[in-house]
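one predicted model, sequence on top.
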Amino acid sequence: MKKPLFIGSAVAIVTPFTDNGVDYQTLTELIEFQIKGGSDAIVVCGTTGEASTMPDNEHIAVIKFAVETINKRIPVIAGAGSNDTRHAIELSKAAEAVGADGILSVTPYYNKATQKGLYEHFKLIANNVKIPIVLYNVPGRTNLNINSETIKALAAIDNIIAVKECNLGQVGDLVNLCGEDFAVYSGDDNTVLPVLSLGGKGVISTMANIIPQDTHNMVVKFFQGDINGAIKLQLQTLNLIKALFSEVNPIPVKAAVNLLGFKAGQCRMPLTELSDDNLELLRAEMKAYGLI
C-alpha cells in the first residue's frame, strides 16, 4: 500500500531573493512561519518558488538548505521537473541525494509530448530515484494535460504516489481509476473543497504562504466531519485568492509575503513587480482578512 507524503496542506513556498542570490535568513524565517502555522509539508523550488529562474547549483542548494532547516519536522517535497527528460532525471537524483522526502515533477512544457511520451518521461524519472514522486498536472501553464488513463498507468509504478491536479474536471475520474492508494491534491486554492469532496487528500497551496493555519484547518475540518466549517473557510478565502492571482503567480503572493513583514524581495525577470492597482487590491484584501 502506498503511503501519502502528507494529508492536509503543503505550502508551495516562495524563494526570497536578493540581487546576489537567495536570502537564506529570510527563507529560514519563512520555513519557521510555515511550521508554526501548521503546514503539513513544504514544497520548495516549485512554480511559486520560481525554480524556472534558478540555475541547477542554486536550485539544489535551496533544496538542501530546506531539508537541513526543516530537519524531518515535516516532509520536504522538491520541485525537480523539466521539459528535458535527462535534466529532470538529474534534478530528481540530486534532490534525492540532498535528502528530499519526495519530488514534484511537472508536465513537460513547450515540447507538447504525446500521452505515450508523458508516460515514458515520468517512468524514466521514477526508475532513476527511490523517493516518492508527485506528478504536477497544470494545463494552464504547460498547455498540455496528463489524461486520466495516463495517470492511472503511471500510478501503477511503485514510487509515483500522487498528483497535484489543476484540472478539476478529471479529479473524480482519477480517484475512481487510481484508488485510495494514490493521493490527489488540489493544485488550485479555490478548489480545495471540491477536490476533497471527490476524494482528494489535500492541497499544494500558494495562499498558505500567508495563511498557513487556515489552509491547514480547511482540510482538517473536512476530514474531521466539520464540512460547514471547511466550507466557511474556503468561502472566506476566495476574495483573498482573487487578489493573490490578480497577476501571474508568484508576483502577487511574493508582494503579500513582503506586506506581512518578511524580506522576500522581488520576483526574477521576466516576472515584474505587482502593478500599483493590484498592490492596493492585495493590501485591501489582506487588511479585510486581518493579516495587516
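Now that the structure is in, tell me what you want to look at. Numbers count the residues shown, from 1 in each chain.

rest of the way, CA atoms for contacts and neighbours
Noted.

show me which residues of the longest helix anywhere in the chain are buried.
As assigned by DSSP state H, the longest helix anywhere in the chain is helix 227-244. Of the residues in helix 227-244, those with enough neighbours to count as buried (16 or more other Cα atoms under 10 Å) are 227, 230, 231, 233, 234, 237, 239, 240, 241, 242, 243, 244.

and for stretch 64-77?
Using 16+ other Cα under 10 Å as the test for burial, stretch 64-77 gives 64, 65, 66, 67, 70, 74, 75, 76, 77.

so which elements touch the helix or strand that contains residue 154?
Assignment of secondary structure by DSSP states H and E places residue 154 within helix 148-155. Applying 3 or more Cα pairs under 8 Å, 6 or more residues apart in numbering; DSSP states H and E, one finds that helix 148-155 contacts helix 115-128, strand 160-165, helix 171-178.

the structure to be compared is supplied as follows:
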Amino acid sequence: MAAHLQQGLHGICAISITPFLEDGTFDAKGYRKNLSYMIKNGVDSTNSVIVVGGSTGECGAMSLNERNRVLDVALEFGDRLNVVAGCNSTNVDDAIALARYAQDNGAIGAMVLAPYYYPAKDRRSILEFVKKFAASVDIGILIYNNVEVMGLDMPVDIIDELADIENVVGLKECTPSCYKMGRSADIAGARLAVVNGHGEFLEPMAALLGTTGFISSMANFAPRQSAAIWAARSRGDFAAAKEIRDQLRPYMDLAVRFSGEGGEYKVISLLKHATDLVGSVGGFPRIPCPTLTDEEKAEIQRAIANCGLI
C-alpha cells in the first residue's frame, strides 16, 4: 500500500476543500458533487491522489469525527480516486487515530504534519513524532513540510532521516526556497516522492528541481487545467505547461494578494468562492476563515472570468 501512494505522488496531489452549509454542518452532497467534477474534468486515479481533510480542507476547524465523515464520503469514490487522509494534529495520538481509521476504511495513505503548535526547534521533536506515527500504521505516509504552520522549514538532514522510515514515501515540500526544494529531492528523492507544495505557482519550473509532481488546490475549480499542466509537464513540454499555467495568473495574483492581507485563512475563503463560481460547491467557510465582502466576491468573479473559467 505504501508503494501505491508513492506511485500516485508522481502526478497531481489534489487538495480538496470541505464544503459546509450555512449552519456549519458538512455538506456531503456538495462534496460528492465536487469530487465528481474533478473526475469528470480529468483529475482521477490515473494521474493523481486527492488529500482529504488537510489544511486547505479546514482540518483545524473540524472534530475527529467530522474529519472521518469527510473521508467516508471521499472513499465512496475509491474506485476512481486515490484517497489520502489528512491526519494533521498537535496530538500524535489523534493523528494516529485518524490514520488508523483511514487505513481500516480503504485510504491509500495518510498525510501528516510534524509538530506545529510551537516550532519544533529540537530535531527530536520532529523525529519522535513522525516515527511514532509511522510505526502505528502500515499505509504510506506523506510528510508535510508546511513552513507557515510549523514555524520552521524542516532541515534537509531531518528529511534525509525520515526518508529511511519504511512507510514514509512522500514529502509535500512547501519550503519557500527553490534551492531547498531541489536539495530535498537530491538527497531523499531516491527513497520518497518529493512533491512541489506550492502547486501551479511553481509549475513547470519545479520539475527541474527533481519533484515528482505538484499539489493543486486549483483542482477544486480548474481541474481540467491542472490535468493539462501535468500532462504537458510529464511529456517534457514545459512551454505548453507554462502557457496553461499562465492562463490562471488572474487567480494566482489575487491569491497572493489575499494571502498578504489575511494569510491562508483568507486564501481558503477565496478558493471556496472560486469553486462556487464554476458550479461546484465551495460552501461556507468556518471560523477563523473570514466571510468575504461583496467587493471581494466581485474581485474573485472577475479573476475567474479572466482565467476563462466562467
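Perfect, thanks for sending it. Being a predicted model, the structure only gives us computed values, none of them experimental.

what TM-score do we get after superposing?
Counting by TM-score structural alignment, normalised by the length of the first structure, the TM-score of this superposition works out to 0.94. Behind it: 291 aligned residues with a Cα RMSD of 1.7 Å.

tell me which of the helices and strands packed on helix 148-155 of the first structure sits most buried.
Ranked by average neighbour count under the criterion mean count of other Cα atoms under 10 Å, those are headed by strand 160-165 at a mean of 26.

ok, residue 283 of the second structure touching residue 20?
Yes - judged on Cα atoms under 8 Å, residue 283 of the second structure makes contact with residue 20 at a distance of 5.1 Å.

counterpart of residue 272 of the first structure in the second structure?
The alignment partner of residue 272 of the first structure in the second structure, by TM-score structural alignment, is residue 290.

and the helices in the stretch 1-150 of the first structure?
Along the stretch 1-150 of the first structure, the segments classed as helices by DSSP state H, counting those that start in this stretch run 24-36, 56-70, 85-97, 115-128, 139-142, 148-155.

okay, the ones you listed in a markdown table with distance to residue 204 of the first structure next?
Formatted as a markdown table, the helices of the stretch 1-150 of the first structure follow (distance: least, Cα to Cα, whole Å):
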| stretch | distance to residue 204 of the first structure |
| --- | --- |
| helix 24-36 | 13 |
| helix 56-70 | 17 |
| helix 85-97 | 19 |
| helix 115-128 | 20 |
| helix 139-142 | 16 |
| helix 148-155 | 18 |
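
mind checking which of those helices is nearest residue 220 of the first structure?
Comparing those by their distance to residue 220 of the first structure (Cα to Cα), the top pick is helix 24-36, with 15.6 Å.

tell me what that closest one is packed against?
By contact count (3+ Cα pairs under 8 Å, 6+ apart), the secondary structure elements abutting helix 24-36 of the first structure are helix 56-70.

what's the angle between the helix it packs on and helix 85-97?
For helix 56-70 of the first structure and helix 85-97, the angle between their directions (axes from the mean of the first three to the mean of the last three Cα atoms, to 10 degrees) works out to 30 degrees.

equivalent range in the second structure for the helix or strand harbouring residue 214 of the first structure?
Residue 214 of the first structure belongs to helix 212-223 when elements are defined using DSSP H and E. On the second structure, the counterpart of helix 212-223 of the first structure by TM-score structural alignment is residues 223-234.

once aligned to the first structure, how far is the matching stretch on average?
Between stretch 223-234 of the second structure and its aligned partner residues in the first structure, the average distance after superposition works out to 1.4 Å, using mean Cα distance after the TM-score superposition for the first structure.

what sits up against that stretch?
11-12, 38, 41-43, 47, 200, 203-204, 207, 213, 216, 218-219, 238, 240-242, 244-245 (Cα atoms under 8 Å, 6 or more residues apart in numbering).

also stretch 128-147 of the first structure?
Outside stretch 128-147 of the first structure, the residues touching it (Cα under 8 Å, 6+ apart) are 5, 89, 92-93, 96, 101-110, 112, 115, 118, 126, 159-167, 187.

in the second structure, what range does it match?
Going by TM-score structural alignment: stretch 128-147 of the first structure matches residues 136-155.

got the buried residues for that stretch?
Of the residues in stretch 136-155 of the second structure, those buried under the neighbour-count criterion (16+ other Cα under 10 Å) are 137-147, 149-150, 152-154.

nearest to residue 261 of the second structure among these?
residue 149 (16.8 Å).

how near is the closest one to residue 115 of the second structure?
Residue 149 of the second structure sits 9 Å away from residue 115 of the second structure when distances are taken as Cα to Cα, to the nearest Å.

and for residue 172 of the second structure?
Relative to residue 115 of the second structure, and taking Cα to Cα, residue 172 of the second structure is found at 15 Å.

same deal with residue 19 of the second structure?
Noted for residue 19 of the second structure: a distance of 26 Å to residue 115 of the second structure, by Cα to Cα.

swap in residue 74 of the second structure?
Using Cα to Cα, residue 74 of the second structure is found at 26 Å from residue 115 of the second structure.

likewise for residue 216 of the second structure?
Separation of residue 216 of the second structure from residue 115 of the second structure (Cα to Cα): 24 Å.

for the aligned residue in the first structure for residue 166 of the second structure, what are its contacts?
Mapped onto the first structure by TM-score structural alignment, residue 166 of the second structure lines up with residue 158. Applying Cα under 8 Å, 6+ apart to residue 158 of the first structure gives the contacts residue 2.
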